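Engineer: Please find the sequence and the predicted model below.
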Amino acid sequence: MEIKMRLDTTKLDKSNMRGVIVNFPSQFKFGIEAAGTIKLKTGFEKIFVCGMGGSALAGLLAGTWLRLEKKHCPIHVLRQYDLPKIGGKKPLIVCVSYSGNTEETISNYKQALKNKYQTVSVSVGGKLKALCEKNKTPFIALPSDDIPPRLAVGYIFGALAAILEKSGFAENLSKKILTGAEKIRPIESEKYGRTLAEKISKKIPIIYSSSDYHSLAYNWKIQFNENAKIPAFCNFFPELNHNEMLGFNFKEYADKFHILVLKSDKEHPRNAKRVNLTAEILKKNGAALDVVALKGKSNFEKIFNALILGHWTSYYLALQKGIDPAPIEMVEEFKKKMA
């Protein structure tokens, strides 16, 4: 089986996604340094991170990390065309578009300018960079590595951390990130990811976590959608025990899914009990289920070790299906028709 996987990697992985995953930890340092020259005001009450698809994932994970670190930082991630009505002091608007051409994010940027909000944009270039140059607003340039936005989360996360520091929302984030990044070794979780992919096989994955880690479960869902090109779903404890678990009441439905539960060793004790009891009930009803422990000493390590494991699992599931994990032809075709 391992020989087959190596051959498939060479044959199918035309963009070397495996290499991107292996080198993922190096992205954080670049993202932090890329934001080094920008200057921002302080005194904002709120920060809105505007982005779609893979460009929004870093904002979601940043919010999760800061909450776990007990840092008060009101990050709101917007994935829509229009900015909401914002009361109080003027906010900081962070526009993230890996390509620089995401129409929803461009719309957010223009609305922010109209309302005279402070903006800072993150991209490899495109229309967003041109707008920033025209309007002389802060711009952080990401490297043009030609990788999928969902795999550029480290670059964007590092840039966001620097933005939070420069705008006075938080302190010492960069140091924690760089320290944590040194302890993340993607190669160590590759085999486990391949094993999970083999277990999932032709079933539909559902990813569960506590509400604390819902953004991480959502990231896994996105990886399955974009890398393996399959449906995938996510939910969180304790909410799912009040409704979704009933969907596994009959074996003819339950055996179509493979459930992955992301579990921290520092869960709320009642949620920890819910995980164990839910696993027992769903397995009894015919659902395949694996509890995936979040590994690492720090919150940062737990989040990104698990994120990388999700990369590996979806990557090997794609190879198992005989497809290249990188292209997203359906999305690109849809964008052309929307133009």
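Structural biologist: All right, it came through fine. Residues are numbered from 1 along each chain as shown.

Engineer: Please count neighbours and contacts with C-alpha atoms only from this point.
Structural biologist: Noted.

Engineer: Helix or strand: which one has residue 199?
Structural biologist: In the assignment (DSSP states H and E), residue 199 maps to helix 190-200.

Engineer: Show me the helices in this protein, by range?
Structural biologist: 2-12, 17-22, 26-34, 54-68, 103-114, 126-135, 153-166, 173-181, 190-200, 214-227, 251-254, 269-284, 299-320, 329-338 (DSSP state H).

Engineer: want to throw those into a markdown table with mean neighbour count and distance to residue 240?
Structural biologist: Output for those, formatted as a markdown table (neighbours: other Cα atoms under 10 Å; distance: least, Cα to Cα, whole Å):
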| stretch | mean neighbour count | distance to residue 240 |
| --- | --- | --- |
| helix 2-12 | 13 | 35 |
| helix 17-22 | 18 | 31 |
| helix 26-34 | 21 | 33 |
| helix 54-68 | 22 | 19 |
| helix 103-114 | 19 | 31 |
| helix 126-135 | 16 | 39 |
| helix 153-166 | 24 | 27 |
| helix 173-181 | 17 | 32 |
| helix 190-200 | 18 | 21 |
| helix 214-227 | 24 | 12 |
| helix 251-254 | 15 | 15 |
| helix 269-284 | 15 | 10 |
| helix 299-320 | 24 | 21 |
| helix 329-338 | 10 | 30 |
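
Engineer: Residue 200 versus the most centrally placed residue in the chain, what's the distance?
Structural biologist: Centroid check for the chain by Cα atoms, centre = their mean gives residue 57 as the closest residue, at 3.5 Å. Distance, residue 57 to residue 200, using Cα to Cα, to the nearest Å: 24 Å.

Engineer: What of residue 175?
Structural biologist: 37 Å.

Engineer: Residue 83 too?
Structural biologist: Residue 83 is 39 Å from residue 200, by Cα to Cα.

Engineer: same question, residue 87
Structural biologist: Applying Cα to Cα, the value for residue 87 to residue 200 is 46 Å.

Engineer: Could you do residue 64 as well?
Structural biologist: Per Cα to Cα, residue 64 is found 27 Å from residue 200.

Engineer: What residues does residue 247 make contact with?
Structural biologist: Neighbouring residues of residue 247 by Cα atoms under 8 Å, 6 or more residues apart in numbering: 253, 254.

Engineer: repeat that with 10 Å
Structural biologist: By Cα atoms under 10 Å, 6 or more residues apart in numbering, the contact set of residue 247 is 253, 254, 282.

Engineer: hang on, the second one packs against residue 244?
Structural biologist: No. Contact between residue 254 and residue 244 fails when scored by Cα atoms under 10 Å: they sit 11.7 Å apart.

Engineer: In addition, the following structure is provided for comparison:
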Amino acid sequence: MFLKCKAFSYSELIGVCWVLANQFLREYLDWPQLVEEAGSIVPANARSLREGVEGILIMGMGGSGIVGDVVYSLSSERLEIPVVLVKDFRVPRWVGRGWLAVAVSYSGETIETLTCLNEVIRREAQIAVVASGGKMIELAEERKLPYVRVPPGRTPRSSFPALLLATLKILKSLGIDLGTPREEQIIEFLKREDTLKLGHELAEKLTGKIPVFMSSTKYYPLALRAKDEFNENAKTPAKTEVYPEGFHNDIVGWEAWFGPFSMVIFKEVGNTTLEFLKETLLGAGLEVTTYELSNTYVEEVIKWSQVVGIASVIVAKKRGLDPKETKHIAKYKEFVRRTNI
């Protein structure tokens, strides 16, 4: 006996996508609650590091990997040891017993990060884990490694505040304080402006366009985060440019540009270099949106990550797409599992 399936019209499919998008949108709108929940989590198996830590390795991919970019940016002004990011299957040869390696994977199952985690265990590095569950938490519990378990049941990209704060918290428990704000400060900062309204306004400007997110080196993690959100949620190509490096290459590409581009600049107050960039792009006839950022780094990164997340979900809704679904990522993961890379 066969079940008869209803054939959905295009308008009905669009309606389904709107429902799915609205459900996913809540995973961004509830960030104040997520920050509060993350603040109550206590790292497990916290301990003192061995003396003479040579460097910190942050291992993570995608929505989890962006945490490493933020930690790197914070560390450049606060630490006297290097922070290195790995978004790959391989750990650099010079990482060994004198290093602290932090594995960040929302699922706890990311194959690249898990592969690197097993390698740094073999090399006897000091290790910490941030995940919502999976093999990495099992490994941390089995080996009594320091770890933080973040709230489950979300996507990695919509869990960004929890992953970031958990990573900063476990680093602090190990004696590495990056001077991050208290959770209540972040919540208050998120509530100062209507991030849903800001997201709608940005979505209006970027619907039907290829967004280019620009920033200083310090705010590169935010620009990268914005690009990734539009890739994954809105299913659209997007580009990141970092300045002043971009003045030696990217800027020339806009001299004779073509295509439906729309520029978004994340600019710290008083950054004259990015003000010059804005005037140059406007002079070339490009659409430019500028957001002024204060010196409260972590709060700004979380707030504008929420805004671009909301905007990318709204763009997906306008296009009749499910923002949560990532078909090609699923295909890649199946390929890796099948080929046992």
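Structural biologist: Arrived safely, thanks for sending. The model shown is predicted, which means the values in this text are computed figures rather than measured ones.

Engineer: tm score of chain vs chain?
Structural biologist: Remark: TM-score between the superposed chains equals 0.86 [TM-score structural alignment, normalised by the length of structure 1]; 321 aligned residues with a Cα RMSD of 2.5 Å.

Engineer: re the thing from before, identify whichever of the helices of structure 1 lies nearest to residue 292 of structure 1.
Structural biologist: Nearest to residue 292 of structure 1, of all the helices of structure 1, is helix 299-320, at 8.5 Å by Cα to Cα.

Engineer: Among the helices of structure 1, which comes closest to residue 42 of structure 1?
Structural biologist: helix 153-166 (7.5 Å).

Engineer: And that closest one against structure 2, how far off on average?
Structural biologist: After superposition onto structure 2, helix 153-166 of structure 1 sits on average 1.2 Å from its aligned residues (mean Cα distance after the TM-score superposition for structure 1).

Engineer: helices and strands around that helix, which ones?
Structural biologist: Helices and strands touching helix 153-166 of structure 1, by 3 or more Cα pairs under 10 Å, 6 or more residues apart in numbering; DSSP states H and E, are helix 26-34, helix 54-68, strand 92-96, strand 118-123, strand 139-141, helix 173-181, helix 299-320.

Engineer: would JSON lines of those with distance to residue 11 of structure 1 be doable?
Structural biologist: Formatted as JSON lines, these follow (distance: least, Cα to Cα, whole Å):
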{"stretch": "helix 26-34", "distance to residue 11 of structure 1": "26"}
{"stretch": "helix 54-68", "distance to residue 11 of structure 1": "25"}
{"stretch": "strand 92-96", "distance to residue 11 of structure 1": "33"}
{"stretch": "strand 118-123", "distance to residue 11 of structure 1": "31"}
{"stretch": "strand 139-141", "distance to residue 11 of structure 1": "32"}
{"stretch": "helix 173-181", "distance to residue 11 of structure 1": "30"}
{"stretch": "helix 299-320", "distance to residue 11 of structure 1": "9"}
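
Engineer: so which of the ones you listed comes closest to residue 271 of structure 1?
Structural biologist: helix 54-68 (15.7 Å).

Engineer: re earlier: I'd like the helices of structure 1 as CSV, with distance to residue 145 of structure 1 appended.
Structural biologist: As requested, these are exported to CSV (distance: least, Cα to Cα, whole Å):
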stretch, distance to residue 145 of structure 1
helix 2-12, 19
helix 17-22, 10
helix 26-34, 11
helix 54-68, 15
helix 103-114, 21
helix 126-135, 14
helix 153-166, 11
helix 173-181, 20
helix 190-200, 22
helix 214-227, 18
helix 251-254, 41
helix 269-284, 40
helix 299-320, 18
helix 329-338, 18
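
Engineer: closest to residue 236 of structure 1 out of the ones you listed?
Structural biologist: In terms of Cα to Cα, the element of the helices of structure 1 nearest to residue 236 of structure 1 is helix 214-227, at 6.1 Å.

Engineer: what range in structure 2 matches the helix holding residue 199 of structure 1?
Structural biologist: Aligning helix 190-200 of structure 1 against structure 2 (TM-score structural alignment) gives residues 196-206.

Engineer: Show me what that stretch is in contact with.
Structural biologist: With contact meaning Cα under 10 Å, 6+ apart, stretch 196-206 of structure 2 is reached by 25, 28-29, 195, 209, 211-212, 230, 260-264, 287-289, 304, 306-316, 318.

Engineer: Then stretch 266-273 of structure 2?
Structural biologist: Residues contacting stretch 266-273 of structure 2 (Cα under 10 Å, 6+ apart): 213-216, 218-220, 222-223, 243-244, 247, 274-275, 278, 289-295, 297, 300, 304.

Engineer: hang on, residue 124 of structure 1 packs against residue 100?
Structural biologist: Yes. Using Cα under 10 Å, residue 124 of structure 1 is in contact with residue 100, at 6.4 Å.

Engineer: aligned partner of residue 124 of structure 1 in structure 2?
Structural biologist: Residue pairing (TM-score structural alignment): residue 124 of structure 1 is matched to residue 132 of structure 2.

Engineer: my read: its match touches residue 64, true?
Structural biologist: No. With contact defined as Cα under 10 Å, residue 132 of structure 2 does not reach residue 64; the gap is 11.1 Å.

Engineer: measure the equivalent of the residue nearest to the centre of structure 1 over in structure 2 to residue 229 of structure 2 for me?
Structural biologist: Under the alignment (TM-score structural alignment), residue 57 of structure 1 pairs with residue 66 in structure 2. For residue 66 of structure 2, the distance to residue 229 of structure 2 equals 11 Å [Cα to Cα].

Engineer: so what sits against both of the two?
Structural biologist: Common neighbours of residue 66 of structure 2 and residue 229 (Cα under 10 Å, 6+ apart) are residue 157.
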